[in-house]
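Colleague: coords below, sequence missing:
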């Protein structure tokens, strides 16, 4: 079976690493790569959409990133237990008309012993912003640079 370190039981340090790895993968915007962090039968609630399994994850993320352009995401550890992690996050993106948004939310994750995510519950709210209100400034083709502030540092 595939293993995705760090694996449970989580410590504060390993939970932070797990969160940053998830953030980096999502910022890569490759649906297939992202899907490999989840079990083959993973179950998601994303807003009002329910997704099950890697194939549906790939379909969901492909559509998401086709409409959420120049997507940039920051995740921050909120809480953790042995096999669960809660994060808060924000991401910025624009639609094809050029309107920018900041989407805020919380996610609750549960992992298998191999470190694959079995369940993902995401609650998300969108806020229209002007381009001058953007706070996430790095090349959208890759992960957030180590020196870019996190959510708490940005006051979000």
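Modeller: Yep, it's here. All values derive from a computational prediction rather than experimental measurement.
Colleague: going forward, measure contacts between C-alpha atoms and count neighbours the same way
Modeller: Fine.
Colleague: Can you tell me the element residue 5 falls in?
Modeller: Under DSSP states H and E, no helix or strand contains residue 5.
Colleague: tell me the contacts of it?
Modeller: 18, 114, 115 (Cα atoms under 8 Å, 6 or more residues apart in numbering).
Colleague: And for residue 6?
Modeller: Contacts of residue 6 (Cα under 8 Å, 6+ apart): 14, 15, 17, 18, 115.
Colleague: and what of residue 4?
Modeller: With Cα under 8 Å, 6+ apart, residue 4 has these contacts: 37, 114, 115, 116.
Colleague: Just list the residues touching the residue lying closest to residue 36 once chain neighbours are set aside, thanks.
Modeller: Excluding its sequence neighbours, the residue lying closest to residue 36 (Cα to Cα, 6 or more residues apart in numbering) is residue 54, at 7.4 Å. Counting by Cα under 8 Å, 6+ apart, residue 54 touches 35, 36, 38, 39, 40, 41, 42.
Colleague: closest to residue 100 among the residues you listed?
Modeller: residue 35 (26.3 Å; Cα to Cα).
Colleague: separation between the residue nearest to residue 36 and residue 44?
Modeller: Noted for residue 54: a distance of 10 Å to residue 44, by Cα to Cα, to the nearest Å.
Colleague: Need the single longest helix in the protein, by residues.
Modeller: helix 12-28 (DSSP state H).
Colleague: how distant is that one from the center of its chain?
Modeller: The gap between where helix 12-28 is centred and where its chain is centred comes out at 8 Å by Cα atoms, centre = their mean, to the nearest Å.
Colleague: ok, and here's another one to check against it:
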């Protein structure tokens, strides 16, 4: 059976590890690598977009990183329970016209017993920033 360590139930240490692993995967900007942390039938709500399954995750992230250039993300553990983790995050990116943005948000994650995320719900807001105001590099 496919597994993604660490496995639930989470402790503070393993929840922090899971958050760091997710941050590292997303910062790779490799849609396939990111998708492997999710179940094959994973459910997402990302802003107002609904994504289901790894194939749709790869398609969604491929388009995202074609539009969001110079992407850099920071995730922070907010709370956790047995098989759930909540994070706050911010990321910065530049659009194809050269405008920089900082996005803020929260995610709720639900994992199966094999450590794969089966549900991800993300609420995200973007703010235009000047390049000199960037915090993530």
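Modeller: Perfect, I can see it now. Every value quoted in this text rests on a predicted model; they were computed, and no experiment measured them.
Colleague: Now the TM-score, please.
Modeller: Remark: TM-score between the superposed chains equals 0.99 [TM-score structural alignment, normalised by the length of the second structure]; 137 aligned residues with a Cα RMSD of 0.4 Å.
Colleague: The contacts of residue 4 of the first structure into TSV, with extra columns for neighbour count?
Modeller: Listed next are these as TSV, based on neighbours: other Cα atoms under 10 Å:
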residue	neighbour count
37	22
114	15
115	22
116	24
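Colleague: Now distance to residue 8 of the first structure too, for the residues you listed, in a markdown table please.
Modeller: Compiled in a markdown table, the contacts of residue 4 of the first structure are given as follows (distance: Cα to Cα, whole Å):
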| residue | distance to residue 8 of the first structure |
| --- | --- |
| 37 | 14 |
| 114 | 8 |
| 115 | 6 |
| 116 | 10 |
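Colleague: Give me the distance between the two termini of stretch 3-15 of the second structure.
Modeller: Counting by Cα to Cα, you get 16 Å between the two ends of stretch 3-15 of the second structure.
Colleague: Which residues does the helix or strand hosting residue 123 of the first structure contact?
Modeller: Residue 123 of the first structure belongs to strand 117-129 when assigned by DSSP H and E. With contact meaning Cα under 8 Å, 6+ apart, strand 117-129 of the first structure is reached by 37-39, 41-47, 99-112.
Colleague: List the ones among the residues you listed that fall in strands.
Modeller: If you go by DSSP state E, the contacts of strand 117-129 of the first structure have 38-39, 41-46, 100-111 in strands.
Colleague: Show me just the buried residues among those.
Modeller: Among these, the ones that count as buried by 16 or more other Cα atoms under 10 Å are 38-39, 42-45, 100-111.
Colleague: Just give me the match in the second structure for the residue nearest to residue 36 of the first structure.
Modeller: Residue correspondence to the second structure (TM-score structural alignment): residue 54 of the first structure is matched to residue 54.
Colleague: wait, residue 70 of the second structure sits on residue 94?
Modeller: Yes - contact criterion Cα atoms under 8 Å: residue 70 of the second structure and residue 94 qualify, at 6.0 Å.
Colleague: Pick out whichever of those two has more residues nearby.
Modeller: Set residue 70 of the second structure next to residue 94 and count neighbours by other Cα atoms under 10 Å: residue 94 wins out with 19 against 14.
Colleague: residues in contact with that one?
Modeller: 68, 69, 70, 71, 100, 101.
Colleague: And for residue 1 of the second structure?
Modeller: residue 114.
Colleague: For residue 10 of the second structure, see how far away it is.
Modeller: Look at residue 1 of the second structure and residue 10 of the second structure: by Cα to Cα, they are 20 Å apart.
Colleague: Give me the buried positions along stretch 51-60 of the first structure.
Modeller: Within stretch 51-60 of the first structure, judged by 16+ other Cα under 10 Å, the buried ones are 51, 52, 53, 54, 56, 57, 58, 60.
Colleague: quick check, distance from it to the centre of its chain.
Modeller: In terms of Cα atoms, centre = their mean, the centre of stretch 51-60 of the first structure is found 15 Å from the chain centre.
Colleague: Stretch 98-107 of the second structure too?
Modeller: In this view, stretch 98-107 of the second structure has its centroid 13 Å away from the chain centroid, taken as Cα atoms, centre = their mean.
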